[in-house]
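>>> One predicted model, sequence on top.
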Amino acid sequence: MAEEFIGAGWAFPLRTDATGSIALVQGDRELVESIHLILATAPGERPMRPEFGCAIHDLAFAPADAATAGRIAYEVRVALERWEPRVTLQDVVVNFDEVDNGRLLIEILYSVRGTNDPRNLVFPFYMIPSEETAELPAQDGER
């Protein structure tokens, strides 16, 4: 039943299969690729559907702090509730992985609608570190 509900769709990134046809994915893989596609698309990026996507890209230059993490969690929740009706979100948690390198991990806890099967997905989000926190290369003779 859940497999019929999820359906099938084009693989992302777009590619061909062994027969030369457009590669398709189905089941769990379809949901994972759909969530990745939603989060990786900035609103305004698609000409025929400019509102599609997730506004986390507006935060690429924001400071890596708790306020930004909360805003990222909010934007992910809003985007997935709007664009992925096949899942029920349980929680969105943003963890600081490598703050100095600008990497945050977005953990999405969800279940497929109509099932009690909990799932999770971790989506890496890269921010541009500020100049004050970025390490400068060592000059000759410095360590």
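Yes, it's here. Numbers count the residues shown, from 1 in each chain.
>>> CA only for contacts and neighbour counts going forward, please
Fine.
>>> ok so residue 47 is a helix residue?
No: secondary structure of residue 47 (DSSP: H, G, I helix; E, B strand; the rest coil): coil, not part of a helix.
>>> ok, now how distant is residue 109 from residue 30?
To residue 30, residue 109 is 16 Å away according to C-alpha to C-alpha, to the nearest Å.
>>> Next: residue 104.
Residue 104 is 24 Å from residue 30, by C-alpha to C-alpha.
>>> With neighbour numbers in mind, choose between residue 109 and residue 30.
Legend: neighbour count by other C-alpha atoms under 10 Å for residue 109 and residue 30, higher for residue 30 (20 against 17).
>>> what residues are up against that one?
6-9, 11 (C-alpha atoms under 8 Å, 6 or more residues apart in numbering).
>>> structure B:
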Amino acid sequence: MHELLGHGLVIPFHRGARDFATADGERLVRACVQQILGTVGASDFTQGELPWRTEFGSLLHLLRHQQNDVALREMAKVYVRDALQRWEPRVRVTQLDAQRADDAAGGKLILRLRYDVVQRNVPGSQVLFADLEQTVTVTP
């Protein structure tokens, strides 16, 4: 089953026993989701973080320095769903919650997502891992 999902570098990069750490299966998918959501994608206001693929990533960075209210949380959900639908076809989001976590800096946005890892991004495709949960923190 792991060969269906591939094998690759773990993001954020860190050293393994001999070289950069790699993973496969569920761990690789989690790393890819984190990379997509943490990378600045191109928008009308920003160029995009990766010069060779400026569109890659999400628009979550547009929420920085904005009021952490209900509208911001709904926009975050849209940005997460759009980015994962476009850049990670192995993931089918089943649940996505956005909550404000108050702290001294004015509040962080906590995104909790549940997803299934599927063989292909088509209806009726085989589910390889079901109901995985991942948390992403954004500082608006």
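Received the coordinates, thanks. This structure is a prediction, so every number in the text was calculated from the model and none was measured.
>>> how far apart are the longest helix anywhere in structure 1 and its match in structure 2?
Longest helix in structure 1 by number of residues, with DSSP state H as the criterion: helix 66-83. On superposition with structure 2, the mean distance recorded for helix 66-83 of structure 1 (mean C-alpha distance after the TM-score superposition for structure 1) is 0.4 Å.
>>> and that helix, which stretch of structure 2?
Counting by TM-score structural alignment, helix 66-83 of structure 1 falls onto residues 70-87 of structure 2.
>>> starting at the chain centroid, how far to that stretch?
Distance, stretch centre to chain centre, for stretch 70-87 of structure 2: 10 Å (C-alpha atoms, centre = their mean, to the nearest Å).
>>> which part of structure 2 lines up with the helix or strand hosting residue 111 of structure 1?
For residue 111 of structure 1, the element it lies in under DSSP states H and E is strand 103-112. The alignment of strand 103-112 of structure 1 onto structure 2 (TM-score structural alignment) spans residues 108-117.
>>> Residue 42 of structure 1 maps to what in structure 2?
Residue 42 of structure 1 maps onto residue 40 in structure 2, by TM-score structural alignment.
>>> Contacts only, for its match.
So, once contact is read as C-alpha under 8 Å, 6+ apart, residue 40 of structure 2 ends up touching 48-50, 56-61.
>>> Tell me which helix or strand the nearest residue to residue 108 of structure 1 once chain neighbours are set aside sits in.
Leaving out its chain neighbours, the residue that sits closest to residue 108 of structure 1 by C-alpha to C-alpha, 6 or more residues apart in numbering is residue 92, at 4.7 Å. Applying DSSP H and E as the criterion places residue 92 of structure 1 in strand 87-98.
>>> tell me which residues of that strand are tucked away?
Across strand 87-98 of structure 1, burial judged by 16 or more other C-alpha atoms under 10 Å covers 87-89, 92-94, 96.
>>> can the residues you listed go into JSON lines with extra columns for distance to residue 15 of structure 1?
Output for the buried residues of strand 87-98 of structure 1, formatted as JSON lines (distance: C-alpha to C-alpha, whole Å):
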{"residue": "87", "distance to residue 15 of structure 1": "25"}
{"residue": "88", "distance to residue 15 of structure 1": "29"}
{"residue": "89", "distance to residue 15 of structure 1": "29"}
{"residue": "92", "distance to residue 15 of structure 1": "30"}
{"residue": "93", "distance to residue 15 of structure 1": "31"}
{"residue": "94", "distance to residue 15 of structure 1": "31"}
{"residue": "96", "distance to residue 15 of structure 1": "33"}
